[in-house]
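Engineer: whatever this is, show me its structure:
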Amino acid sequence: MRVVFMGTPSFAVPSLRALAAAYDVALVITRPDAVRSRGKVLEPSPVKAAAIELGLPVLEASRMTDEVLEALRDARADVFCVAAYGCILPDEVLTMAPGGCVNVHASLLPRWRGAAPIQRCILEGDEETGVSIMRIGHGVDTGDYCAQASCAVAGKTADELTAELARLGGELLVEVLPSVVDGSVAWTVQDEGLVTHAAKISKSEMKLDPASSVEANVRRVFASSDAAPARCAVAGKALRVLGVAASDACEAAPGSFRVAGKRVFLGCVDGSFELLEIKPDGKRAMSASAWAAGLREPQGSWELLA
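Structural biologist: Next up is the predicted model:
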């Protein structure tokens, strides 16, 4: 089976690797090199790096130009596979391959259509999430799906859940692809009455708030990312919170913090949670206990950042 793969971030890499191990990947399309970290140096996408390692032909494109369309035709693929490519695909591309164009989406559709399904399922406290192999259509994640696989959400950060779903997606894609190409697969129409939308996460949503519940604040930390970090101010010092745990080991009044036995607790409206790892502005990441050793007082206030 000949396959064209389109993807860009690390989430897409396990799908590419799984396809390359099972089928003939004729072409990989990914978005162009970009500044992807704190430095100013252009870096290849994770998919490009993986494709080069695998010895696969790569074409960088941020849109479907005539050159890209010609390359897609020349690939003579049986099916196009997509995982977080980041580009709108025109009708010509969707219908070019005999097997059509299928996408690996990181949710159990129709729940969490959109840009941030993984973070949204954490913020909402979903018990489970998963991946869906779906047809690409004109709406945002509105296409029929033919296969799903699920996993538990609790206790996993967005990075951890992303890695797990990426692996599940690659395995499921390879498993279902032959039946997609030969037309024997059964497609399920999404129930519009069950749709939820996963809008892009804003930085303001990730701000920790003493007026919120312990659970809400803990979920914000687990769902946070470099693009939308969980932040607050403790003892007047702005910091990013990297690790937390709900805890009843120490009672702290709402809006206050306490250091007890080298452990740092922040009080919310319904209890306290413990800081485990933090990154003060302008400094390196460190354990909360190491940071607390530099505080003048073992208790004080914490607040929502403006």
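Engineer: contacts, neighbours, all on C-alpha from now
Structural biologist: Fine.
Engineer: can you map out the strands along the stretch 1-150 of the chain?
Structural biologist: 2-7, 24-30, 58-60, 79-83, 101-105, 113-114, 128-135, 145-152 (DSSP state E, counting those that start in this stretch).
Engineer: could I get the buried residue list for the last one?
Structural biologist: It stands for strand 145-152. Neighbour-count burial for strand 145-152, counted by 16 or more other C-alpha atoms under 10 Å, picks out 145-150.
Engineer: okay, those in CSV with distance to residue 171 next?
Structural biologist: Converted to CSV, the buried residues of strand 145-152 look like this (distance: C-alpha to C-alpha, whole Å):
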residue, distance to residue 171
145, 16
146, 14
147, 11
148, 11
149, 10
150, 12
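Engineer: for the protein, which segments count as helices?
Structural biologist: 13-22, 46-54, 66-75, 91-94, 117-123, 158-181, 214-223, 288-292 (DSSP state H).
Engineer: how about residue 62, nearest residue that isn't a chain neighbour?
Structural biologist: Closest residue in space to residue 62, ignoring its immediate chain neighbours: residue 31 at 5.1 Å, by C-alpha to C-alpha, 6 or more residues apart in numbering.
Engineer: thinking the one you found is in contact with residue 60, fair?
Structural biologist: Yes. Applying C-alpha atoms under 8 Å, one finds residue 31 in contact with residue 60, separated by 5.2 Å.
Engineer: following up with a second sequence; could you model it the same way so I can compare the two?
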Amino acid sequence: MTLRIIFMGTPDFSVPTLKALAEAGHEILAVYTQPPRPAGRRGLELKPSAVQREAERLGIAVRCPASLKTLAEQEAFASLRADVAVVVAYGLLLPRAILEAPRLGCFNGHASLLPRWRGAAPIHRAIMAGDEATGVMVMKMEEGLDTGPVAASTRIPIGPDMTTGELHDRLSERGAVMMVEAMAELERGWLVLTPQSETGVTYAKKIDKAETRIDWSLPAEDVHNRIRGLSPFPGAWCEFAAGAKTERLKLLRSKVSDGEGAPGTLLDDQLTIACGSQAVRLVEVQRAGGRAVEAQEFLRGAKLTAGDKMS
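Structural biologist: Modelled structure (predicted):
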């Protein structure tokens, strides 16, 4: 026996779950994903989502509504007569009519240990906050923001230098396995749902552009967490003097280091930069229009010396 599933997701994070459900033998009736976005240097091309590309590879019908609030879209969704909808980083709110349409409800794969980090950017926020662990959960969806009862969870440690990109991949793969396991239990009628705690609720709001510029007056630990929490996307950054002009530098990897000086001052030939307390040594950076390189390769081209300022 297999389930009739509607899959709803958009970015790379969602793809392993779609693949795993298909490989488990479930009938994927349709894939819902966000519409193709402008791409290319002039924004004239339309780039389909990672989920759309995978669905097309698997031969699954794709739907890309801009909203699910219209009666026509809700009727089209209900007409699929799904047993369940599986939602992983879809990016659109599901109205009550959508939540109630599948026979067994809608289940979400969420990248945090709920109720901590409900919302849009749980992976970034966990690292930026300096959390030592996070996880992935499968929950049955309600109208509230990530408030539904939990069906399964896994705790994953966050290493002191782990980036959002690295954690993203671990959570994505583990979440796919958990969702397949949860759907197997749901199919057999064995799935147990546990209400979320009412304490410890935090919200993972979207990353604002204003957060991406590094403030060197912060303690080194906070600067380091900001750098790795925004790596590789959207990327923390600072500026430095490149001859007569100022150039932006994307910061991808760092380590907390000893050292002191005026915040933003380059302390040595290892790309160690003073913070409000202690210092951060940059390990991997990327110049505008260039590729990611290790600190020493960047310094050979940038010709910075101790005492220079990063702003």
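Engineer: out of the helices of the first structure, which comes closest to residue 190 of the first structure?
Structural biologist: When these are compared by C-alpha to C-alpha, helix 117-123 sits nearest residue 190 of the first structure, at 16.1 Å.
Engineer: how big is the offset of that closest one relative to the second structure?
Structural biologist: Its match in the second structure and helix 117-123 of the first structure itself, once the structures are fitted together, sit a mean 0.6 Å apart by mean C-alpha distance after the TM-score superposition for the first structure.
Engineer: contact partners of that helix?
Structural biologist: Identification of contacts with helix 117-123 of the first structure by C-alpha atoms under 8 Å, 6 or more residues apart in numbering yields 106-107, 112, 129, 153-154, 158, 161-162, 198-199, 201, 216, 219-220, 222-224.
Engineer: tell me how many other residues crowd the residue mapped onto residue 205 of the first structure from the second structure.
Structural biologist: Under the alignment by TM-score structural alignment, residue 205 of the first structure pairs with residue 211 in the second structure. Applying other C-alpha atoms under 10 Å, we find 13 residues neighbouring residue 211 of the second structure.
Engineer: distance to residue 229 of the first structure and mean neighbour count added to the helices of the first structure, as CSV?
Structural biologist: Converted to CSV, the helices of the first structure look like this (distance: least, C-alpha to C-alpha, whole Å; neighbours: other C-alpha atoms under 10 Å):
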stretch, distance to residue 229 of the first structure, mean neighbour count
helix 13-22, 24, 20
helix 46-54, 22, 18
helix 66-75, 36, 14
helix 91-94, 36, 14
helix 117-123, 12, 24
helix 158-181, 11, 20
helix 214-223, 8, 24
helix 288-292, 17, 18
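Engineer: do you know which of these lies nearest residue 83 of the first structure?
Structural biologist: helix 13-22 (7.4 Å).
Engineer: strand 24-30 and the closest one, what's the angle between them?
Structural biologist: 160 degrees (axes from the mean of the first three to the mean of the last three C-alpha atoms, to 10 degrees).
Engineer: was I right to think residue 32 of the first structure contacts residue 60?
Structural biologist: Yes. Between residue 32 of the first structure and residue 60 there is a contact under C-alpha under 8 Å: 4.9 Å.
Engineer: mind checking what residue 105 of the second structure lines up with in the first structure?
Structural biologist: Checking TM-score structural alignment: residue 105 of the second structure goes with residue 100.
Engineer: not counting sequence-adjacent ones, nearest residue to that match?
Structural biologist: residue 79 (5.5 Å).
Engineer: now do the same for that neighbour: its match in the second structure.
Structural biologist: Using TM-score structural alignment, the equivalent of residue 79 of the first structure in the second structure is residue 84.
Engineer: neighbours of that match, just the number please.
Structural biologist: A count of neighbours around residue 84 of the second structure, defined by other C-alpha under 10 Å, yields 23.
Engineer: repeat that for residue 302 of the first structure.
Structural biologist: Neighbour tally, residue 302 of the first structure, other C-alpha under 10 Å: 24.
Engineer: quick one, what contacts it?
Structural biologist: By C-alpha under 8 Å, 6+ apart, the contact list for residue 302 of the first structure reads 210, 232-236, 255-257, 266.
Engineer: quick one: end-to-end distance for stretch 37-45 of the first structure.
Structural biologist: The straight-line separation of the ends of stretch 37-45 of the first structure (C-alpha to C-alpha, to the nearest Å) is 11 Å.
Engineer: centre of the chain to it, how far?
Structural biologist: Centroid displacement of stretch 37-45 of the first structure relative to its chain, using C-alpha atoms, centre = their mean, to the nearest Å, is 19 Å.
Engineer: now what about it, what contacts it?
Structural biologist: Outside of stretch 37-45 of the first structure, the residues within contact range by C-alpha under 8 Å, 6+ apart are 8-9, 30-36.
Engineer: distance of the residue nearest to residue 24 of the second structure when sequence neighbours are not counted relative to residue 256 of the second structure?
Structural biologist: Setting aside the residues directly before and after it, residue 24 of the second structure is nearest to residue 180 in space (C-alpha to C-alpha, 6+ apart), at 7.2 Å. To residue 256 of the second structure, residue 180 of the second structure is 39 Å away according to C-alpha to C-alpha.
Engineer: over to residue 275 of the second structure?
Structural biologist: Taking C-alpha to C-alpha, one finds residue 275 of the second structure at 10 Å from residue 256 of the second structure.
Engineer: what do the two both touch?
Structural biologist: Shared contacts of residue 275 of the second structure and residue 256, defined by C-alpha under 8 Å, 6+ apart, are found at residue 220.
Engineer: and the two? Which one has more around it.
Structural biologist: Using other C-alpha under 10 Å as the criterion, residue 275 of the second structure and residue 256 rank with residue 275 on top: 27 against 22.
Engineer: report the contact partners of that one.
Structural biologist: 216-220, 223, 260-264.
Engineer: ok, of those residues, which one's closest to residue 70 of the second structure?
Structural biologist: residue 223 (44.2 Å).
Engineer: return the residue of the first structure aligned against that closest one.
Structural biologist: Per TM-score structural alignment, residue 223 of the second structure is aligned with residue 217.
Engineer: just checking, that match touches residue 209?
Structural biologist: Yes. Between residue 217 of the first structure and residue 209 there is a contact under C-alpha under 8 Å: 6.9 Å.
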